[in-house]
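Colleague: sequence unavailable; structure follows:
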């Protein structure tokens, strides 16, 4: 990343649409055809340098489930692939109130390759994680543009990248 410098005193924040759900994520179908899970929508104003921990703190202020002392908050990026017209998701990380040294807590929206117009899908879990559970490996469901190497690559766009290939 280019290390975007944001002056929060001078730069205007943008609107971030967040969709929360207790005990799991929304189905990607909930975001199809321009529909969104409106009853679960939070509208937050923030900057590209906001961390997942900062976003989690904003969610905690208005969502009772996230206020529990052992709450865990997991993030997914929901984005529209302009080449296919379909929504896809990518796991961003997890933030737990009891684990202050989470490796994902300091990720910024910029580092997560968030673009204005994307959504955050947030799963809020209460209580400690189940025993013998690892962070889920979603590679089997990840669209080809996230995979390393292989696949059908399009010719270079002369330094210009379309929105559909931002994760390649």
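Modeller: Alright, I've got the coordinates. Because the structure is predicted, anything quoted here is derived from the model rather than measured.

Colleague: from now on I want contacts and neighbour counts done on CA atoms only, so please keep to that.
Modeller: Will do.

Colleague: not counting residues beside it along the chain, what's closest to residue 25?
Modeller: Distances taken as Cα to Cα, 6 or more residues apart in numbering put residue 123 closest to residue 25, at 4.9 Å, once the chain neighbours are dropped.

Colleague: so which helix or strand takes in that neighbour?
Modeller: With elements taken from DSSP states H and E, the one containing residue 123 is strand 119-125.

Colleague: show me which positions of that strand end up buried.
Modeller: 119-125 (16 or more other Cα atoms under 10 Å).

Colleague: please compare the first structure with the one that follows:
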């Protein structure tokens, strides 16, 4: 059993070595296009309509080493409703589907306002995020009834 644990530790150390930190003083930031929605992610069809994207766009200049916790803090700065303790931020990357027209979505983690979580330190670079991909965030505020989608 000890060999398995040490193997896991070796993998974790190898992952840390492959994640390069960015010198934010010398590296130009990227433009991250973020789309927030309450209680659920946007539908993929909302991204695929002739160069149209969902209307509620937030543009953030950041780096590939930005963590999900850092990104949720930036969203909270411009969205007062999301500042409530216990608010969940469910992150997903939206990227072009190379096999057929349209987009695909891959969930990358969840953070919670006011609580520490396992995905807080996940970075954009560690999720295979590519410059030009979109970030879709489903914001769930505690105690608020889910919005109906028609």
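Modeller: Received, thanks. Computed from a predicted model, the values in this text were never measured in an experiment.

Colleague: TM between them?
Modeller: Here the TM-score for the pair of chains, by TM-score structural alignment, normalised by the length of structure 2, is 0.79; 126 aligned residues with a Cα RMSD of 1.4 Å.

Colleague: alignment lookup: residue 27 of structure 1 to structure 2.
Modeller: Using TM-score structural alignment as the criterion, residue 27 of structure 1 maps onto residue 43 of structure 2.

Colleague: sorry, wrong one. I was asking about residue 99 of structure 1.
Modeller: Aligned partner of residue 99 of structure 1 by TM-score structural alignment: residue 115.

Colleague: how about residue 5 of structure 1?
Modeller: Using TM-score structural alignment, residue 5 of structure 1 lines up with residue 21 in structure 2.

Colleague: the spatially closest residue to that match that is not a sequence neighbour: neighbour count?
Modeller: Leaving aside its sequence neighbours, residue 21 of structure 2 sits nearest to residue 65 (Cα to Cα, 6+ apart; 6.2 Å). Neighbours of residue 65 of structure 2 under the rule other Cα atoms under 10 Å: 19.

Colleague: residue 96 of structure 2 now?
Modeller: Other residues close to residue 96 of structure 2 by other Cα under 10 Å number 16.

Colleague: show me what it lines up with in structure 1.
Modeller: Per TM-score structural alignment, residue 96 of structure 2 is aligned with residue 80.

Colleague: tell me the secondary structure at its match.
Modeller: Reduced to three states with DSSP: H, G, I helix; E, B strand; the rest coil, the structure at residue 80 of structure 1 is strand.

Colleague: likewise for residue 10 of structure 2?
Modeller: helix.

Colleague: tell me the spacing between it and residue 17 of structure 2.
Modeller: The gap separating residue 10 of structure 2 from residue 17 of structure 2 is 11 Å, by Cα to Cα, to the nearest Å.

Colleague: now do the SS call for residue 108 of structure 2.
Modeller: Residue 108 of structure 2 - assigned by three-state DSSP - is strand.

Colleague: isn't it up against residue 127?
Modeller: Yes. In this structure residue 108 of structure 2 lies within contact range of residue 127 using Cα atoms under 8 Å: 6.5 Å.

Colleague: mind checking which of these two has more residues around it?
Modeller: residue 108 (19 against 15).

Colleague: now that one: how far from residue 37 of structure 2?
Modeller: Distance from residue 108 of structure 2 to residue 37 of structure 2, by Cα to Cα: 16 Å.

Colleague: for residue 45 of structure 2, same thing?
Modeller: Residue 45 of structure 2 sits 15 Å away from residue 37 of structure 2, going by Cα to Cα.
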